[in-house]
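Colleague: only geometry, no sequence info:
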């Protein structure tokens, strides 16, 4: 079966501690409810797409260890093709996550095997790129590997989505390979060096990245929704009001929802609305991949929004 989407990116085991509040610099606080769960931005986004019943393949690296086995099992359970997930002698990546009572989080990533994903690994999966219509990436893998994957995708005429996380300054060569750049507001500030993000600052920062080569930008704004611009058209999309429990996988759920929607219909606005619906469900649940919604759940959320009902 033709794979509609290829996700290139990170696979981590999340170690999550819930806290009353997030710690300040140099502070030790008591945590509770500690657990492990499959994660990583690449894995989460692939799982989000798979749960929305769009064919998807994952390209990444894990360790030859129990955490790697758990990640593979979780991806397969979500409907992801894992044939291009390669094992290495390095340990599987880890993410240490603190989540407070409001659902906000702090995350530290130890990349482990993710740091070994190479351009040669990408070239070895050229056939997957040839068969897909859409390629999704993040930046928890080596930058040169991400750039190689983006170049290959554009050489083959594929649509590309980049989630620039962790945030960093990106040059025109890389941005010129990106059709849809999807940062959150903190990543947008880091990418442009701006200090604040009011409405004027948001438009200015997005315009700067468009000038560097990105074709369109979707900035996620948490409970304020998101902002879309392609230079010719700019539009705000409101959030769906929910009681947030854990925002850990909100961005990944949004990107998975967007990618799944765009791969099927090629309609940006419909894809954004689906992304908002998916992420609004995710934040009401704990965990990363375990919090991602099904096709039926997202459709129900969209129908409730059309009817004007609160989620």
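Modeller: That came through fine. Quick caveat: nothing in here was measured; it's all calculated off a predicted structure. Numbers count the residues shown, from 1 in each chain.

Colleague: From here on, just use CA atoms for contacts and neighbour counts.
Modeller: Noted.

Colleague: What sits closest to the residue positioned nearest the centre of the chain if chain neighbours are left out?
Modeller: Centroid check for the chain by Cα atoms, centre = their mean gives residue 252 as the closest residue, at 3.2 Å. Leaving aside its chain neighbours, residue 252 sits nearest to residue 45 (5.1 Å; criterion: Cα to Cα, 6 or more residues apart in numbering).

Colleague: Got another one to weigh against that:
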């Protein structure tokens, strides 16, 4: 089995359940409040590890109570965490997640120590990239850190996965070095100036990204499924129908499962179908990391991807 390295963010999520989103200036009484370990990087690492992947993580936490909770969480998930650094000048990143009765969410993130991850930290842990087979990246850490990781991983001929979230400018000169570029429909629209209303729109956006240089593009479409595109292939994958409770981390579950599938040398159809099932499991539970499935959870999911 191939080794997975995740370089990215760790956040403490404060999750509020409410029957509806408050309007500007409105105070509304919520229904439930919880605190969880989260962050796109950590979520994707946990998603892959919980399925049985061999996972290492690089990131930065504040040297505070939330940071200590993250370290304990990584230990529990059997994720190698010696390269998750503690910063004495910044607090651990936090996210405010508000979820309505339909499972839709609005999120405010204060990155905190995540923004203190430096290129020198990546250079100091260069051996971890050399020892890994798959490198997974998102954009909740500084972009120069992401670029440094891509360049090192490319030089070592690693499989590079980039989840461009939150959406922002990405150096197109690096596109050819990325093996799997995985935005959702909102991020795809922002990156291509292509409004996505249907599968054909998504394919057009993916073609733009392929022409930019990305080798393989997967656009996740929420409850509409996902598409896979490269220069030789287009394929649509249907969603599964579940009753959503919280859509937080559905994308992270998808990407962690994809990384795990690649580590097992599965074919792309099997990988994406499993990733969609994993996302389906995730949205049926509250919270980011608590909702990430085990392989047994995925196998027990009765709905079948068609």
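Modeller: Received, thanks. Quick caveat, the model's predicted, so the values are computed rather than measured.

Colleague: Just give me the mean distance for the host helix or strand of the residue nearest to residue 252 of the first structure relative to the second structure.
Modeller: In this assignment (DSSP states H and E), residue 45 of the first structure forms part of helix 41-51. Compared with the second structure after fitting, helix 41-51 of the first structure has a mean deviation of 0.4 Å; criterion: mean Cα distance after the TM-score superposition for the first structure.

Colleague: could you say what helices and strands the very next helix or strand once past that helix packs with?
Modeller: Remark: after helix 41-51 of the first structure, the chain's next helix or strand is strand 56-63, criterion DSSP H and E. On a contact count with 3 or more Cα pairs under 8 Å, 6 or more residues apart in numbering; DSSP states H and E, strand 56-63 of the first structure meets strand 5-8, helix 41-51, strand 80-88.

Colleague: Which stretches in the stretch 201-306 of the second structure count as strands?
Modeller: 216-220, 226-229, 234-237 (DSSP state E, counting those that start in this stretch).

Colleague: cool, and the stretch 1-150 of the first structure?
Modeller: Secondary structure of the stretch 1-150 of the first structure (DSSP E, counting those that start in this stretch): strands at 5-8, 12-19, 31-39, 56-63, 80-88, 93-99, 105-110, 134-137.

Colleague: show me the contacts for the residue nearest to residue 252 of the first structure.
Modeller: 7, 252, 253, 255, 256 (Cα atoms under 8 Å, 6 or more residues apart in numbering).

Colleague: Output these as a markdown table; include the columns distance to residue 152 of the first structure.
Modeller: As requested, these are arranged in a markdown table below (distance: Cα to Cα, whole Å):
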| residue | distance to residue 152 of the first structure |
| --- | --- |
| 7 | 13 |
| 252 | 23 |
| 253 | 25 |
| 255 | 21 |
| 256 | 21 |
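
Colleague: Name the nearest of these relative to residue 31 of the first structure.
Modeller: residue 252 (24.6 Å; Cα to Cα).

Colleague: Touching, the closest one and residue 40? I think so.
Modeller: No - contact between residue 252 of the first structure and residue 40 fails when scored by Cα atoms under 8 Å: they sit 9.1 Å apart.

Colleague: and the residue nearest to residue 88 of the second structure when sequence neighbours are not counted, how far is that from residue 92 of the second structure?
Modeller: With Cα to Cα, 6+ apart as the criterion, residue 88 of the second structure has its nearest non-adjacent residue at 5.4 Å, and that residue is residue 63. According to Cα to Cα, to the nearest Å, residue 63 of the second structure stands 7 Å off from residue 92 of the second structure.

Colleague: more neighbours, those two?
Modeller: Legend: neighbour count by other Cα atoms under 10 Å for residue 63 of the second structure and residue 92, higher for residue 92 (27 against 17).

Colleague: residue contacts, that one?
Modeller: 10-12, 61-64, 66-67, 111-114.

Colleague: Understood, closing this out.
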